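Peer 1: Sequence first, predicted model second:
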Amino acid sequence: MTTRTTPPFRADHVGSLLRPPELLRAREDHAAGRIDDAELRRVEDEAIRDVVAMQAGLGLQTRTDGEFRRTSWHMDFIYQLQGIHRTDQQIEVHFHNAAGDLDFTSAALTVDGRVGLDHTIFGEDFSFLKSVATSGTPKLTIPSPSMVHYRGGPAAIDRSVYPDDEQFWDDLSGAYAEQVRGVAELGCTYLQLDDTSLAYLNDPAQRAALQEKGADAEHQHERYIRQINAALAGRPEGLTVTTHMCRGNYRSSWTAQGGYDFVAEALFGGLEVDGFFCEFDDPRSGSFAPLRYVPEGKLVVLGLVTTKRPELESKDELKRRIDEAAKYVPLEQLCLSGQCGFSSTVEGNDLTIDQEKAKLALIVETATEVWG
């Protein structure tokens, strides 16, 4: 087997990493008014330098900033799009874990103006990452266009602005196309679109809830795939784009369940990305059978190492599961990663930073032994 010099890599990771204590303290101090924006930025910069060095030291080829400047993996981006604003209404998302249930509460959004882009979102953040990543490939993670719609739904769209849904979708994909061009101009060669909607739609309960709201739940994933493709249609040469599809990740908890079967044929056969990061860390994620729809040339990054629990997986078990996946898609098209990020929100999952590092080291060691 060949090693990979372009992303996604044989040993990869989704993006978000646990925030160190000094960064969490600085965020609290900033929120309380004890430190200013410049001091917070200085602490963030130092934490990012350290976490980039950590990734290099573990032998990873990917470099991210751990999403250290964000509170949430998606809303920090979405609220920067023109025409989209917070509302006073609160949205509750129900999460589950082995100990019980908990809710994630966040401000709702409204599309009350024409969707557009007046600056490259996270552009300054990526430029800093690129400047400190003296080795490896810097990766920028952003939410996919689907998340704007899935989070708010049709009810969030002001019909005086968009009486026609097609205009909304055209503007949304157009704004994302501008974002893609903007990050490429900054030197980004590895962009990841994070998307829970395409995984959530595999869950019959999620589809039923959408149907009750009047949505076409049976075909919504097809719309999302078309809009992502429209956003990527003119992407610059040399920019690798992947998508990560998980079923929710908040404080070691999840929202949806079910394999990728419902969306697999349209998704793997039709989404114009270079690779798919897929959750496969427990029975809730279903079987590898949907991977039979992955075409030649596309990569699948198997999320076999859970980021939700501290227990370290068995290397032999990981190899066995990689072999099982290779029955559906050639081993040459497979890679290995964690099932999700370690800290999709600032709170992070229930692991220590040392346990996080052990998981990442296991991914590197296993990938080296499997692919060379």
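Peer 2: Yep, it's here. None of these values were measured; they are calculated from a predicted model.

Peer 1: drop to CA atoms for contacts and neighbour counts, all remaining ones
Peer 2: Noted.

Peer 1: list the contacts for Phe104?
Peer 2: 92-95, 250 (Cα atoms under 8 Å, 6 or more residues apart in numbering).

Peer 1: Assign a three-state SS to it, would you?
Peer 2: Following DSSP: H, G, I helix; E, B strand; the rest coil, we place Phe104 in the strand state.

Peer 1: Helices of the stretch 101-250 of the chain, residue ranges please.
Peer 2: Secondary structure of the stretch 101-250 of the chain (DSSP state H, counting those that start in this stretch): helices located at 123-132, 146-152, 165-185, 197-200, 204-212, 220-232.

Peer 1: Buried ones only from the contacts of Phe104, please, as a PyMOL command.
Peer 2: PyMOL command restricting these to the buried ones, with burial defined by 16 or more other Cα atoms under 10 Å:
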select buried, resi 95+250
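
Peer 1: Quick one: the contacts of Phe104 as a markdown table, columns for secondary structure too.
Peer 2: Rendered in a markdown table, the data for those read as follows (three-state DSSP):
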| residue | secondary structure |
| --- | --- |
| Glu92 | strand |
| Val93 | strand |
| His94 | strand |
| Phe95 | strand |
| Tyr250 | strand |
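
Peer 1: Can you show me the helices along the stretch 251-372 of the chain?
Peer 2: Using DSSP H, counting those that start in this stretch, helices in the stretch 251-372 of the chain cover 261-270, 315-325, 353-371.

Peer 1: Tell me which of those helices sits nearest to Asp281.
Peer 2: Checking the helices of the stretch 251-372 of the chain against Asp281 by Cα to Cα gives helix 315-325 as the closest, at 9.9 Å.

Peer 1: and among the helices of the stretch 101-250 of the chain, the most buried is which?
Peer 2: Mean neighbour count (mean count of other Cα atoms under 10 Å) peaks for helix 197-200 among these, with a mean of 25.

Peer 1: Give me the residues contacting that helix.
Peer 2: 146-147, 150, 206, 221, 224, 245-247, 255-257, 260, 263.

Peer 1: Go again with 7 Å.
Peer 2: 146-147, 150, 206, 221, 245-247, 256, 260 (Cα atoms under 7 Å, 6 or more residues apart in numbering).

Peer 1: same question, stretch 146-161
Peer 2: Under Cα under 7 Å, 6+ apart, the answer for stretch 146-161 is 78, 108-114, 195, 197, 224.

Peer 1: take a look at this one as well, against the first:
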Amino acid sequence: MTIPTESIGSIPRPRELQEALAAHAEGRLAEAELRTLQEKAVAETLARLEELGCVVVVDGDQAKPSTITYPLDGLTSLDPKGMVISFADGHTRQLPRLTAGPFSYQVRAETYLREASRRTARPVKQSVVAPSALSLLYPSEPIDGYSREAFLRDLVDEAEADIRGCLDAGAHCVQLDFTEGRLALKLDPSGGVLDDFIALNNEVLGRFSEAERARLGVHTDPGADMDSTHSLDVDYAGLLPKLFQLKVGSFYLQLAGEPDPERVLPIVADQLRPGIRVFVGVTDPISATVETPEEVRDRILFAARYIPVEQLGSCDDAGFSPWADDTSTSRDLAFAKIEARVRGTALAAAALGL
């Protein structure tokens, strides 16, 4: 037995790709040329992760516009002026707003998975957007001829197909990105929005067998965009008991950047049940300081006081660049942190006699 360690998903794009994305958006670069550069970035990302000793790899979301909006690329029934997400440093992200139905994914995550899988022999993990995030696309005022109820039915079907496509394509694990979980408590401290999110996600997850759910996971963080968060000021204790109601086999928890992890871990321990694994965050993507392998080791050993080692794993707190235009973290810094996580996890396993 050892301690598994996995990346969350996004890794900063190479500068060449960043420049190409800007040129494509301005109409100065053809789609085929952009696709070639994205494929090159995927290959380079996988090769770097293999060199660092990652047993399970990710494509780094090199071809995604963002971890939230990838299914929308090409959908015409959208108004760009939707919900605004505010971050602690003052910057914002704005989701689009749906203007007509029916709703359907234009891009499925399995397309990224298949591209990555043909470039590596190692197990590939695929992240997908949680349906709860896409539920925010529906406006406060009803869409004529397309009710919210009809939208949610379509959304559940589409989210199931997105996940199932990845499982069928051989994903080692399919991870739902649920950054909106903690944010929900900021938007609605009563917990009603969070309850709706949990119920919606479980409606999708409940369509999978127990064996399939063992290959599903959920990741939560308080945001990690442009080195800032959107909900770190929200008490983790309000989220965690409800998070663990989700019908998945793995939970990926932001912890390295948490102000008081010693308070959080007993809450996690109270939510443990047989058959699940908890991956604790041991590197902080929004910090410019590279953790040492020894710091990573000590964080894992501390978590092992509360989580049985057979149910313990390690991860980064979040993806390093969930939006394609985020240049706040360098590619080299991200890989240095990943290397520290891999090496530090091995040190922790040795210290535990594994």
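Peer 2: Great, that's in hand. Keep in mind that this is a model prediction, so the values were computed, not measured.

Peer 1: before we move on, back to that, need the contacts of helix 197-200 of the first structure in JSON lines (columns: distance to Arg235 of the first structure).
Peer 2: Formatted as JSON lines, those follow (distance: Cα to Cα, whole Å):
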{"residue": "Ser146", "distance to Arg235 of the first structure": "18"}
{"residue": "Met147", "distance to Arg235 of the first structure": "20"}
{"residue": "Tyr150", "distance to Arg235 of the first structure": "24"}
{"residue": "Gln206", "distance to Arg235 of the first structure": "32"}
{"residue": "His221", "distance to Arg235 of the first structure": "22"}
{"residue": "Met245", "distance to Arg235 of the first structure": "21"}
{"residue": "Cys246", "distance to Arg235 of the first structure": "24"}
{"residue": "Arg247", "distance to Arg235 of the first structure": "27"}
{"residue": "Ala256", "distance to Arg235 of the first structure": "31"}
{"residue": "Tyr260", "distance to Arg235 of the first structure": "27"}
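
Peer 1: which of those lies closest to Ser343 of the first structure?
Peer 2: Lowest distance from Ser343 of the first structure to those (Cα to Cα) belongs to Cys246, with 13.3 Å.

Peer 1: Please say which position in the second structure the closest one maps to.
Peer 2: Per TM-score structural alignment, the equivalent position to Cys246 of the first structure in the second structure is Asp221.

Peer 1: what about its match, distance to Ser140 of the second structure?
Peer 2: Shown here: Asp221 of the second structure relative to Ser140 of the second structure, a distance of 26 Å by Cα to Cα, to the nearest Å.

Peer 1: rewinding a little: show me the contacts of stretch 146-161 of the first structure that map onto strands.
Peer 2: Using DSSP state E to define strands, the subset of those located there is 108-114, 195.

Peer 1: need the residues you listed in CSV with neighbour count, can you?
Peer 2: Shown next, in CSV, are these (neighbours: other Cα atoms under 10 Å):
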residue, neighbour count
Ala108, 17
Leu109, 24
Thr110, 22
Val111, 25
Asp112, 17
Gly113, 17
Arg114, 17
Asp195, 22
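
Peer 1: ok, the match of Cys246 of the first structure - contacts?
Peer 2: 179, 253-254, 317-318.

Peer 1: can you tell me which strand in the second structure is longest?
Peer 2: Per DSSP E, the second structure has its longest strand at strand 277-283.

Peer 1: Just tell me the aligned range of that strand in the first structure.
Peer 2: The aligned range for strand 277-283 of the second structure is 299-305, by TM-score structural alignment.

Peer 1: cool, stretch 24-31 of the second structure as well?
Peer 2: Using TM-score structural alignment, stretch 24-31 of the second structure pairs with 30-37 in the first structure.

Peer 1: got the end-to-end distance for the matching stretch?
Peer 2: Using Cα to Cα, first and last residues of stretch 30-37 of the first structure are 7 Å apart.

Peer 1: So the alignment partner in the second structure of Arg86 of the first structure versus Gly319 of the second structure, what's the distance?
Peer 2: Mapped onto the second structure by TM-score structural alignment, Arg86 of the first structure lines up with Leu78. Applying Cα to Cα, the value for Leu78 of the second structure to Gly319 of the second structure is 26 Å.

Peer 1: Which of those two has more residues huddled nearby?
Peer 2: Higher neighbour count among Leu78 of the second structure and Gly319: Gly319, with 27 against 18, using other Cα atoms under 10 Å.

Peer 1: ok, back up a step: buried residues in the match of stretch 24-31 of the second structure, which are they?
Peer 2: Buried residues in stretch 30-37 of the first structure (16+ other Cα under 10 Å): His30.

Peer 1: And the contacts of it?
Peer 2: Applying Cα under 7 Å, 6+ apart, the set of residues contacting stretch 30-37 of the first structure from outside is 29, 40.

Peer 1: For Ala358 of the first structure, find the nearest of the helices of the stretch 101-250 of the first structure.
Peer 2: helix 123-132 (23.2 Å).

Peer 1: Would you check the span in the second structure matched by the closest one?
Peer 2: Residue span in the second structure matched to helix 123-132 of the first structure, by TM-score structural alignment: 110-119.

Peer 1: which one of the contacts of Asp221 of the second structure is nearest Gly60 of the second structure?
Peer 2: For the contacts of Asp221 of the second structure, the nearest to Gly60 of the second structure is Ala318 (11.8 Å; Cα to Cα).

Peer 1: Isn't that closest one up against Pro285?
Peer 2: Yes - contact criterion Cα atoms under 7 Å: Ala318 of the second structure and Pro285 qualify, at 6.4 Å.

Peer 1: Those two: which is more packed in?
Peer 2: Legend: neighbour count by other Cα under 10 Å for Ala318 of the second structure and Pro285, higher for Ala318 (32 against 29).

Peer 1: Now check the first structure for the residue matching that one.
Peer 2: Under the alignment by TM-score structural alignment, Ala318 of the second structure pairs with Cys340 in the first structure.

Peer 1: check contacts around its match.
Peer 2: Counting by Cα under 7 Å, 6+ apart, Cys340 of the first structure touches 14, 246, 307.

Peer 1: Thanks a lot, see you next time.
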